[in-house]
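Student: here is a sequence with its predicted model. Questions after.
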Amino acid sequence: MTAWVDRRTPAVERILDAAGALFAEQGVDAVAMGEIAAAAGCSRATLYRYFPDRPALQLAFVQREAVRVGGLVAADLAGAKGDPVTEGVLSALRHVRAAPALAAWFSATDAGRTADLAQGSEVVEALGLTMAPDAEAARWLVRVIVSLLTVPGGTAVQERRLVERFVAPVITLTSP
């Protein structure tokens, strides 16, 4: 698992914001480092000072967004009245789908990279831990969320039913 180091500075935030806008516009795999540098208003040298390569930048983007989405999910769960697993999964799906820079990660061409990043990130796993009792269940829950983002479960009502019937009971069974 890749350890997350919070290196957020104004320059890093500007670079990640620019990358996110380009991901939403072109798709994750189509964006080159030079395009990100230009969009962020910095030189390639500055970009590479913060991120040694494209995978490092992509991981930093995913981890930053996982922290943001995790905060939104936690806030939603604080006021939720239903099952926390169901409500947490559906909240995560809503927040990711509402952000074009994140939704781009779940296109047919980029979903494989996303799944790999999600499974290798302690920050993304921590998002799963807000809904699951242990690390293994959290990793499985993240896989389910990635799957539903890649291949949605139909309408919102149908997706809720899938999560209530197949996901929440499994997580509940794994609780200590």
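Tutor: Right, received. Where do you want to start?
Student: please count neighbours and contacts with C-alpha atoms only from this point.
Tutor: OK.
Student: doesn't Gly112 lie inside a helix?
Tutor: Yes. Assessed by DSSP: H, G, I helix; E, B strand; the rest coil, Gly112 belongs to a helix.
Student: how many neighbouring residues does it have?
Tutor: 15 (other C-alpha atoms under 10 Å).
Student: and Thr150, by the same measure?
Tutor: Neighbour count of Thr150, defined by other C-alpha under 10 Å: 19.
Student: wait, it touches Thr109, no?
Tutor: No. Under the criterion of C-alpha atoms under 8 Å, Thr150 is not in contact with Thr109, lying 10.3 Å apart.
Student: longest helix in this structure, by residue count?
Tutor: helix 54-78 (DSSP state H).
Student: list the contacts for Ser175?
Tutor: With contact taken as C-alpha atoms under 8 Å, 6 or more residues apart in numbering, Ser175 is in contact with 132-134.
Student: neighbour count added to those residues, as CSV?
Tutor: Formatted as CSV, the contacts of Ser175 follow (neighbours: other C-alpha atoms under 10 Å):
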residue, neighbour count
Ala132, 26
Pro133, 16
Asp134, 17
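Student: take a look at this one as well, against the first:
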Amino acid sequence: MAEPRSLGAAERILDAAAGLFAERGVAATQMADIAKAAGCSRATLYRYFDSRQAVQSAFVHREARRIGAAVAAEIGALEDPGARVVAGVAASLRAVRADPLLIAWFRPGDAGIALGIAQTSEVIEAIAVSLFGARARPRDGDPALLARWLTRIIVSLLTVPGRDENEEREMLRRFVAPLFVNAHI
């Protein structure tokens, strides 16, 4: 296990990277930029993260865990599987949109990076399964596949939002919630 000092340094690097992602864009942020913003040498940066993709992935995973915990707390009391998934996706959208460091990932030039990480991330899949699959199994019985699909829906709505939250909730209620009608809780 990493030592607390190492964890603190890695967190400072991720915080510096987050500011650059929001300011310059995810794709435009280079390792040299991150090292400078974090106040460390490139050698130090590479001790913690072996590539720009590793920094991006670590940032996304950290934020996914944070949002996942907040969403879980918000929807924890909901028993109806359809209502649970609608509320969970809506809460996820609100959380990302409210944070300038996160919504930056969904600008036209950067959304592909976010989707790529999300679709290959065991961390994000595990969070989505815990939010939407643990208590409510989809009719097809594959919560991991459903988690990846829901992640695509979330990324899509962040990239190309509905007219407002009410319209998005209605789309989720009509087209996503029915997948959970016969779910087993």
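Tutor: In hand now; what should we look at? Treat the numbers as computed from the prediction; the structure is a model and nothing was measured.
Student: re earlier: anything in contact with each of Thr150 and Thr109 of structure 1?
Tutor: By C-alpha under 8 Å, 6+ apart, Thr150 of structure 1 and Thr109 have no common neighbours.
Student: alignment lookup: Val73 of structure 1 to structure 2.
Tutor: Using TM-score structural alignment, the partner of Val73 of structure 1 in structure 2 is Val71.
Student: and the aligned partner of Ala24 of structure 1 in structure 2, which helix or strand is it part of?
Tutor: Ala24 of structure 1 maps onto Ala22 in structure 2, with residues paired by TM-score structural alignment. If you go by DSSP states H and E, Ala22 of structure 2 is part of helix 4-24.
Student: residues in contact with that helix: which ones?
Tutor: With C-alpha under 8 Å, 6+ apart, helix 4-24 of structure 2 has contacts from 26-29, 33-35, 37-38, 45, 48, 55, 58-59, 100-105.
Student: just want the most central residue of structure 2.
Tutor: A centroid search over structure 2 (C-alpha atoms, centre = their mean) returns Ala64, at 4.1 Å, as the residue closest to the centre.
Student: pretty sure that residue is touching Ile124, no?
Tutor: Yes. The pair Ala64 of structure 2 / Ile124 is scored as a contact, 6.4 Å apart, by C-alpha under 8 Å.
Student: quick one: the strands in structure 2, in order.
Tutor: Read by DSSP state E, structure 2 holds no strands at all.
Student: how many neighbours does Met31 of structure 2 have?
Tutor: Neighbours of Met31 of structure 2 (other C-alpha under 10 Å): 18.
Student: repeat for Thr155 of structure 1
Tutor: 9.
Student: what about whatever residue of structure 2 lines up with it, distance to Phe59 of structure 2?
Tutor: Mapped onto structure 2 by TM-score structural alignment, Thr155 of structure 1 lines up with Asp164. For Asp164 of structure 2, the distance to Phe59 of structure 2 equals 28 Å [C-alpha to C-alpha, to the nearest Å].
Student: same question for Ala69 of structure 2.
Tutor: Counting by C-alpha to C-alpha - Ala69 of structure 2 and Phe59 of structure 2 are separated by 16 Å.
Student: I'd say Leu141 of structure 1 and Leu127 touch.
Tutor: No. Checked against C-alpha under 8 Å, the pair Leu141 of structure 1 and Leu127 is beyond contact range at 9.4 Å.
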